[in-house]
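Trainee: No letters, just coordinates:
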């Protein structure tokens, strides 16, 4: 495997990981007001490809945040108990937006790395043709 292929492989795995992270963050944001919804978190891990000697990024198993659900007082809500409370979600929009910004920046960095490797490979091919 050439060095260009290795660079493309690493940046592609980063793009896929951040894309998956953004998908779960958007699910969390869209369900912030859903009663009983638990925030989803997604870990990253290193995957070493034995044949190529490249360490790629892989997405781990999605897990649910075990923080307690917010107790919301609304006696008119259909899910309210005798005291007028129901379990809301444990999604904090400020944290989700900050994580989304971080994932977006990381995605953009991986995309630039991919583009640079592609341009370098193309430039090398042009030099070899001369």
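Mentor: All right, it came through fine. Just so you know, these numbers come straight off a predicted model, no measurement behind them. Numbers count the residues shown, from 1 in each chain.
Trainee: Only C-alpha atoms from now on, for both contacts and neighbour counts.
Mentor: Noted.
Trainee: thought residue 4 was touching residue 117?
Mentor: Yes - with contact defined as CA atoms under 8 Å, residue 4 and residue 117 form a contacting pair (6.0 Å).
Trainee: more crowded one of these two?
Mentor: Ranked by neighbour count (other CA atoms under 10 Å), residue 4 and residue 117 place residue 117 first, with 19 against 16.
Trainee: Tell me if I'm right that that one and residue 6 touch.
Mentor: No - look at residue 117 against residue 6 with CA under 8 Å: they stay out of range, at 9.4 Å.
Trainee: Quick check: the gap between the nearest residue to residue 59 once chain neighbours are set aside and residue 116.
Mentor: For residue 59, ignoring the flanking residues on the chain, the nearest one in space by CA to CA, 6 or more residues apart in numbering is residue 44 at 4.7 Å. Plainly put, residue 44 is 24 Å away from residue 116 if you go by CA to CA, to the nearest Å.
Trainee: hold the first one in mind and look at this next one:
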């Protein structure tokens, strides 16, 4: 990781907002943006009972690349991305993105870019389970 990429983790353990915030805190930065992605209780008008995230063995390297590329595209001094894998319940944190910059505009833009690029390119897949007993995979290639 570069000194701008402060944390990049895929973990089966519960995620920590405090750890991500600590990773991006920098005295040169006046703007810090956190994005928290949680398991919601519905999708496409169906009740979600839980889900499971699975990561390809190359997912961490891909996520590190995304962090570096996004950091290079924006005027930021710190980025962090952590994603959970395994079985999650409604309300659990699935992903945390953190970005810090001297000014808020760059931090907001980079955070949006980071989560959108991560979700569209990093091979982490979601098996969404519904209350009616059905399930569907999301994010498969």
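Mentor: Looks like it arrived, so ask away. Model, not experiment: these values are computed from the prediction.
Trainee: Work out the TM-score between the chains.
Mentor: Overlay of the two chains. TM-score (TM-score structural alignment, normalised by the length of the first structure): 0.26; 49 aligned residues with a CA RMSD of 3.9 Å.
Trainee: Looking at the second structure, which helix is longest?
Mentor: Secondary structure of the second structure per DSSP state H: the longest helix is helix 104-121.
Trainee: For the helix or strand following that helix, which outside residues touch it?
Mentor: Downstream of helix 104-121 of the second structure, the first helix or strand assigned by DSSP states H and E is strand 124-130. The contact list for strand 124-130 of the second structure, computed with CA atoms under 8 Å, 6 or more residues apart in numbering, reads 46-56, 59, 135-140.
Trainee: Mark which of those are buried, thanks.
Mentor: 48, 49, 50, 51, 52, 53, 54, 55, 59 (16 or more other CA atoms under 10 Å).
Trainee: The contacts of strand 124-130 of the second structure in helices, which ones?
Mentor: Short answer: the contacts of strand 124-130 of the second structure in helices (DSSP H) are residue 59.
Trainee: Out of the contacts of strand 124-130 of the second structure, list just those in strands.
Mentor: Judged by DSSP state E, the contacts of strand 124-130 of the second structure include 46-55, 135-138 as members of strands.
Trainee: List just the nearest of those to residue 84 of the second structure.
Mentor: residue 53 (7.1 Å; CA to CA).
Trainee: isn't the closest one right up against residue 87?
Mentor: Yes - contact criterion CA under 8 Å: residue 53 of the second structure and residue 87 qualify, at 6.6 Å.
Trainee: Could you pull out the helices in the first structure for me?
Mentor: 3-30, 93-129.
Trainee: any idea which of those helices is most buried?
Mentor: helix 3-30 (a mean of 18; mean count of other CA atoms under 10 Å).
Trainee: For residue 113 of the first structure, give me its contacts.
Mentor: Going by CA under 8 Å, 6+ apart, the list of residues near residue 113 of the first structure reads 7, 8, 11.
Trainee: same thing but 10 Å
Mentor: 7, 8, 10, 11, 12, 107, 119 (CA atoms under 10 Å, 6 or more residues apart in numbering).
Trainee: So it versus residue 107 of the first structure, what's the distance?
Mentor: Where residue 107 of the first structure is concerned, residue 113 of the first structure sits at a distance of 10 Å (CA to CA).
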